[in-house]
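> next come a sequence and a model predicted from it.
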Amino acid sequence: MSTEIKAPVFPESVAEGTVATWHKQPGEACSRDELIVDIETDKVVLEVVAPADGVIEEIVKNEGDTVESGEVVGTFKEGAAGESKPAESKSEGEAEKKSEEPKEEAKSEGGSGEAILSPAARKLAEEKGIDPNAVKGTGKDGRVTKEDVQKHADGSQSSGAAKPSAPMPEVNVEQGERPEKRVPMTRLRASIAKRLVNAQQDAAMLTTFNEVNMKPIMELRKQYKESFEKRHGVKLGFMSFFAKAATEALKRFPAVNASIDGNDMVYHGYQDIGVAVSTDRGLVVPVLRDTDSMGLADIEKGIIDYGTKAKQGKLGIEEMTGGTFTITNGGIFGSLISTPILNPPQTAILGMHKIQERPMAVNGQVEILPMMYLALSYDHRMIDGKEAVQFLVAIKEMLEDPARILLDV
């Protein structure tokens, strides 16, 4: 029986998408819930999985083609036997054995609470010696898919993860020639470019700088590093301190936590902090909601979860919508100082940078201290220079004396 393969229903804010990658080709065998095609929008990458065991019958929309919400991108033939990839080829006896396995449910051996596996997932689990019950299923009704097993085996990557841009092909040319490669801009990167340009054109953007002595935070991390990880199951990083310091500063300076909507200034009585994450497909900004009620461990777990989803292309639009303030960390790439661009309609963004030891004057003496430059870009239509400087100084003071965060002083 043939069925249509349709693009997912896009959210209201997304008009159309582009076929990014076909993971299966016509005639190639597919297992139920196995990833077959990625649809890229200007916000996220949406995945389409096989509705049952069978084969791709026809591809209607090729890679790079534009598709609308719910539009047919191909056809699928359920129950048909297709060709497996060479790496998955089997002997006749093995193939016959597989055909005898139930298609709808393949359960792992064990007691109660057995995992439900697709045939492909079961085979991969057996090959890699993985206990299926230890794998978290993301398929329908908790079914463990082949991608779930692969993700568990790899630890951080799955076959459904966002793929890095294709590397530049090797070009054998004579000396003196200059090869070029022209690649269409992805929807996500085009959307990012448009937003950044608009932010600079529409806002009266200024940037103020300061520097913070990171020694107190570093000593605190060193002292409680092991006990924190043992108790919460996550490492204590720098971003959680910055998020908490920013949250307290936002409560003191409401204009920095506001947004502009046409001629209206909207003041928010909550703090939703976006954390910029760099991926192979472009920059995305998932949002930590109500950071005032979150502990350091909650923030660290949220950042790790978003980072993993971003790399796999699994961030939902709702996870990147809203936000009252943004933090971006160019220091992880070695940036010493920069001027971050606003994330509209927000009115401010904090830039973290590389920690570098520098000679500093302390009480008339020269000391070598781990210093970080901070940058606050803000919309002067909403925020006065005085408020921006005081906001950044407040963050600096809380980071240099972390007890201030706890005591709210």
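In hand now; what should we look at?
> alpha carbons only for contacts and neighbour counts from here, please
Will do.
> tell me, how many residues neighbour residue 9?
13 (other Cα atoms under 10 Å).
> show me what contacts it?
69, 70 (Cα atoms under 8 Å, 6 or more residues apart in numbering).
> ditto for residue 18
39, 40, 41, 63, 64, 65, 66, 67, 187.
> next, count neighbours for the fifth one.
Meaning residue 64. 15.
> another one to put next to it:
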Amino acid sequence: MPAEIKVPTLGESVSSATIARWLKQPGESVAADEAVVELETDKVSVEVSAPVAGKLGPHEVAEGDEVEVGALLSVVEEGAGSSPAPAATAPKETGGVQPPRATSGPVARPATPPADVQREAARAEVAPLPAAAKMMTENKVAAADIGAGTGKDGRITKGDVISFLERPATPAAKPAPAASGPRSDDPREERVKMTRLRKTIANRLKDAQNTAAILTTFNEIDMSAAMKLRADYKEQFEKAHNGARLGFMSIFVRACVAALKQFPAVNAEINGDDIIYRNFVHMGIAVGGSNGLVVPVLRDADRMSFPEIESAIASFGKRARDGQLKLEELAGGTFSITNGGIYGSLMSTPILNPPQSAILGMHKIQDRPIAVNGQVVIRPMMYVALSYDHRIIDGKEAVSFLVRVKESVEDPRRLLLGL
């Protein structure tokens, strides 16, 4: 009996994914545990492997399709496979139905309507995806209220329903209608479909701007003491802690932890008419991945040591580049840090990562003249920015929080002494 390849459990609150790309074609040989298809969720990409060795059967879904957890993707016929099956072009040439014959790849399916017919049918009646339909029924939401969905052929997804339910109670202005008629592309342009991850990032950032009262406060930090500490103990630190490298991020994480304990509203979130205060810190660290920016979470960062923080961040960075981060590692953050300085950014205003209420932006270290004790000196300076939700955090708290971070980084001994 063929071994089925199905959509695996994707993590808490994730019920669907998009077929990003097929890594193996029908008729190709696959080894046990060899990746055959890549799925893209709202947060990360996931590779699904063959359960047994053999020959891959037909693709049950196409690239770009949205699939639910447990949906059948393909099957594997146990035994020796073959080279990739040639494209089934004969039906297109003859226009007739081929007689049954043995083949290592899929044959044309005459019963399937042409793509243009399918699109017309989809436009005539576009049903929400199952998970979305269930949520709409539970919340008494009509498809007309939501409008066109973001799924394939305009189908309403669960994310569309969640976004609709999270909209403010006051009526929001409707988006401007698209320009009439299709856009005329220049021959020198290239049109690429937006990935699911990129769409999710775009929607979340826009939702943050629409929902939160975002304000940013700035300060600058003299990095002299932190740089000297790193230079003095870099080699000893690496030898003592199994190759973990001493960087500035662990200093900033510990500085933020100390400031969050002093100003708990910065670590809180708004939930309906309530404010949720936390007695722990789950620190999100923004890292660049193969498919865009992701924010893995240092859980209980307030209990972590310098070497534990550096080791965890190094692991996050490597696995983000390899696309190996797990869904659960990206959820549950209470405060985030993003470092645009590694790309050369001198100053920016970071956007909140909902439902968090604040995010710290680090930037490039640059030698600048500053006044110290009445003298102009050159010091390595970094601009830092704190973007925060003014609905829950007052300006005084935000400014004081950033000053507390500045004091800790400029004199790291304060972190060791708990001052």
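Nice, I can see it. Just so it is clear, the structure is predicted and the values come from calculations on it, not from any experiment.
> what's stretch 405-418 of the second structure aligned against in the first structure?
Here stretch 405-418 of the second structure aligns to the first structure at residues 395-408, judged by TM-score structural alignment.
> stretch 299-313 of the second structure now?
Using TM-score structural alignment, stretch 299-313 of the second structure pairs with 289-303 in the first structure.
> now do the counterpart of residue 282 of the second structure in the first structure against residue 246 of the first structure, distance only.
Taking TM-score structural alignment, the alignment pairs residue 282 of the second structure with residue 272 from the first structure. Relative to residue 246 of the first structure, residue 272 of the first structure is positioned 11 Å away (Cα to Cα, to the nearest Å).
> what is the end-to-end distance of the match of stretch 299-313 of the second structure?
11 Å.
> ok, residues contacting it?
232, 234-237, 239-241, 243-244, 247-248, 270-273, 275, 288, 323.
> stretch 206-214 of the second structure now?
Outside stretch 206-214 of the second structure, the residues that reach it (Cα under 8 Å, 6+ apart) are 167, 168, 351, 352, 353, 354, 387, 388, 389, 390, 391.
> what range does it cover in the first structure?
Using TM-score structural alignment, stretch 206-214 of the second structure pairs with 197-205 in the first structure.
> buried ones in the matching stretch, by neighbour count?
Neighbour counts over stretch 197-205 of the first structure (16 or more other Cα atoms under 10 Å) mark 199, 200, 203, 205 as buried.
> repeat for stretch 200-220 of the first structure
200, 203, 205, 206, 207, 209, 212, 213, 214, 217.
> JSON lines for those residues, including distance to residue 123 of the first structure and secondary structure?
Shown next, in JSON lines, are those (distance: Cα to Cα, whole Å; DSSP: H, G, I helix; E, B strand; the rest coil):
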{"residue": "200", "distance to residue 123 of the first structure": "53", "secondary structure": "helix"}
{"residue": "203", "distance to residue 123 of the first structure": "56", "secondary structure": "coil"}
{"residue": "205", "distance to residue 123 of the first structure": "56", "secondary structure": "strand"}
{"residue": "206", "distance to residue 123 of the first structure": "57", "secondary structure": "strand"}
{"residue": "207", "distance to residue 123 of the first structure": "56", "secondary structure": "strand"}
{"residue": "209", "distance to residue 123 of the first structure": "56", "secondary structure": "strand"}
{"residue": "212", "distance to residue 123 of the first structure": "53", "secondary structure": "strand"}
{"residue": "213", "distance to residue 123 of the first structure": "54", "secondary structure": "strand"}
{"residue": "214", "distance to residue 123 of the first structure": "50", "secondary structure": "coil"}
{"residue": "217", "distance to residue 123 of the first structure": "48", "secondary structure": "helix"}
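> from the buried residues of stretch 197-205 of the first structure, which is closest to residue 313 of the first structure?
residue 199 (25.0 Å; Cα to Cα).
> picking up where we left off before, mind listing which of the contacts of residue 18 of the first structure are in helices?
Among those, the ones falling in helices (DSSP state H) are residue 187.
> how far away is the residue nearest to residue 405 of the first structure when sequence neighbours are not counted from residue 246 of the first structure?
Nearest in space to residue 405 of the first structure, with sequence neighbours left out and distances taken as Cα to Cα, 6 or more residues apart in numbering, is residue 398 at 5.9 Å. Taking Cα to Cα as the measure, residue 398 of the first structure falls 9 Å from residue 246 of the first structure.
> again with residue 205 of the first structure
In terms of Cα to Cα, residue 205 of the first structure sits 19 Å off from residue 246 of the first structure.
> tell me which element residue 380 of the second structure falls in.
According to DSSP states H and E, residue 380 of the second structure maps onto strand 375-389.
> what do you get for residue 260 of the second structure?
helix 249-262.
> quick check: next helix or strand after that helix?
Trace forward from helix 249-262 of the second structure with DSSP H and E and the next one is strand 269-271.
> and the buried residues of stretch 200-220 of the first structure, which is closest to residue 117 of the first structure?
residue 217 (45.9 Å).
> check contacts around the residue mapped onto the closest one from the second structure.
Matched to the second structure by TM-score structural alignment, residue 217 of the first structure sits across from residue 226. By Cα under 8 Å, 6+ apart, the contact set of residue 226 of the second structure is 248, 251, 409, 410, 411, 412.
> any idea how far residue 226 of the second structure lies from residue 34 of the second structure?
From residue 226 of the second structure over to residue 34 of the second structure (counting by Cα to Cα), the distance is 46 Å.
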